[in-house]
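Undergrad: Sharing a model that was predicted from the sequence below.
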Amino acid sequence: MNFEQVNLHLDAYKEHNQILDAANYLIHSFNLGHDNFAGFGFREELSPTSMLLTAEGALGGPQMVMIPRNLFDFDLNLVLNMVAHEMLHVRQKAPGQVIKDKNEREFQAYYEMLFHKVFPQVPEVSDFHKRFFGGKALEYYNRMGEDSPLQQKYAEQKTEVEHLINTLP
């Protein structure tokens, strides 16, 4: 993927205040789509320096990904990882594939932001963000319950996350 061209397209969308179209362009350009994706909508902006995206909808039902209007004011690699995180939730909540436990969904999504197993086309984020996302993955892992079946299921991935964090400069 030519990031220079992607940024040019995104700048054009931003210039015309076509934020939802820009988000859809990313979904198409980076092959992030899924049948359970119901589209994008707007949510309140947190601040000029932080963002929050959410996948909203009933488990087993279509999911809307809610984005702030200032989404494209942030680094493209970070934006792509945030969108991919939510698109993984879209898949996790799809009929026949529902992952009911929120801690499991979040652990999987933060793990994906670090290792890009589902979306290998998504670029890596900065070491700062890897450390942050790794910390979030471990937080959700710990919430699964000490030595629970879920923790046992993800023990190997937890070790991968810890190793990554410990090898960051």
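TA: Noted; the coordinates are in hand. Residues are numbered from 1 along each chain as shown.

Undergrad: Please make it C-alpha for all contacts and neighbour counts, starting now.
TA: Fine.

Undergrad: Report the separation between the residue nearest the centre of the chain and residue 103.
TA: For the chain, residue 85 is the residue whose C-alpha lies nearest the centre (Cα atoms, centre = their mean; 1.4 Å). Residue 85 sits at a distance of 14 Å from residue 103 (criterion: Cα to Cα, to the nearest Å).

Undergrad: got another, please set it beside the one above:
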Amino acid sequence: MKSFPEHLQIVNTFHELGETIAAAQFLIQEYGLENPNFKGFELREKAKPEFVLMTTEGALGEPQIIRIPENTFEFPLHLMLNLLMHEMIHVTQKTKENLIEDKNEREWQAYYEMLFHEQYPQVPELSHFHKRFFANKALDYYNRMGEGTLLHIKYANQKQKVDLLLLNIM
């Protein structure tokens, strides 16, 4: 695998050429994020610095499209890589073999991976600022699962890990 600076240079070249989808495709291949359930990327409206929206779209059990902002690569590459990873986790969660129907559980798993990179250790870590932001998003979804539910119990150890992370990066 190429180094992060090499990836950054290649992505910047794609960006300068207006090839946002090619840059995103390059990154999921370079970082081993591919999935047979992934149908492809489509562009959406430009993102603002305070809000970058990527979504995974498609019926559960069917191939998924990821919509990314046309200006995705105007933002820090380590952050965009983590957001792409988040969406590729959703692609996996929506396969017939790995189907997770509960949206709260899907979001919890994707945010948790952004914080700890257990499945994808090759993806660069986020800054403490972004870890705090995404940890709080993860906890929002954990809380939406419902107090004392099977999902709360299933993810209790991971929740403790998120709580500890927040304490250590404050």
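TA: Sure thing, it's come through. Remember, predicted model here, so these are calculated numbers, not experimental data.

Undergrad: How close are the two chains, by TM-score?
TA: The TM-score (TM-score structural alignment, normalised by the length of structure 1) is 0.97; 169 aligned residues with a Cα RMSD of 0.9 Å.

Undergrad: element containing residue 39 of structure 1?
TA: For residue 39 of structure 1, the element it lies in under DSSP states H and E is strand 37-43.

Undergrad: Going by neighbour count, which residues of that strand are buried?
TA: Within strand 37-43 of structure 1, the residues that qualify as buried by neighbour count (16 or more other Cα atoms under 10 Å) are 37-38, 40-42.

Undergrad: any idea how far the residue lying farthest from the centre of structure 1 lies from residue 162 of structure 1?
TA: Here structure 1 reaches farthest from its C-alpha mean at residue 147, the gap being 26.6 Å by Cα atoms, centre = their mean. For residue 147 of structure 1, the distance to residue 162 of structure 1 (Cα to Cα) stands at 17 Å.

Undergrad: what does residue 128 of structure 1 give?
TA: 15 Å.

Undergrad: higher neighbour count, these two?
TA: When residue 128 of structure 1 and residue 162 are compared for neighbours, residue 162 comes out ahead with 16 against 12, by other Cα atoms under 10 Å.

Undergrad: Count the neighbours of the equivalent of residue 92 of structure 1 over in structure 2 for me.
TA: Structural alignment places residue 92 of structure 1 opposite residue 93 in structure 2 (criterion: TM-score structural alignment). For residue 93 of structure 2, the number of neighbouring residues by other Cα under 10 Å comes to 23.

Undergrad: Can you show me the helices along structure 2?
TA: Ranges of helices within structure 2 are 4-16, 20-30, 77-93, 103-116, 128-144, 150-154, 156-169, based on DSSP state H.

Undergrad: Could you export those helices as JSON lines, including distance to residue 63 of structure 2?
TA: Shown next, in JSON lines, are those (distance: least, Cα to Cα, whole Å):
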{"stretch": "helix 4-16", "distance to residue 63 of structure 2": "26"}
{"stretch": "helix 20-30", "distance to residue 63 of structure 2": "16"}
{"stretch": "helix 77-93", "distance to residue 63 of structure 2": "8"}
{"stretch": "helix 103-116", "distance to residue 63 of structure 2": "16"}
{"stretch": "helix 128-144", "distance to residue 63 of structure 2": "24"}
{"stretch": "helix 150-154", "distance to residue 63 of structure 2": "26"}
{"stretch": "helix 156-169", "distance to residue 63 of structure 2": "29"}
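
Undergrad: Which of the ones you listed sits closest to residue 52 of structure 2?
TA: helix 77-93 (8.9 Å; Cα to Cα).

Undergrad: Report the mean deviation for that closest one after fitting onto structure 1.
TA: Superposing on structure 1 and averaging over aligned pairs (mean Cα distance after the TM-score superposition for structure 1), helix 77-93 of structure 2 comes out at 0.3 Å.

Undergrad: Residue 125 of structure 2 is in contact with residue 77, isn't it?
TA: No: counting by Cα atoms under 8 Å, residue 125 of structure 2 sits too far from residue 77 to count as a contact (10.9 Å).

Undergrad: picking up where we left off before, what's the strand holding residue 39 of structure 1 in contact with?
TA: With Cα atoms under 8 Å, 6 or more residues apart in numbering as the contact definition, strand 37-43 of structure 1 has outside contacts at 20, 23-24, 53, 62-69, 87, 90.

Undergrad: Give the PyMOL command for selecting the buried subset of these.
TA: Restricted to buried positions by 16+ other Cα under 10 Å, the PyMOL selection for the contacts of strand 37-43 of structure 1 reads:
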select buried, resi 20+23+53+62+63+64+65+66+67+68+69+87+90
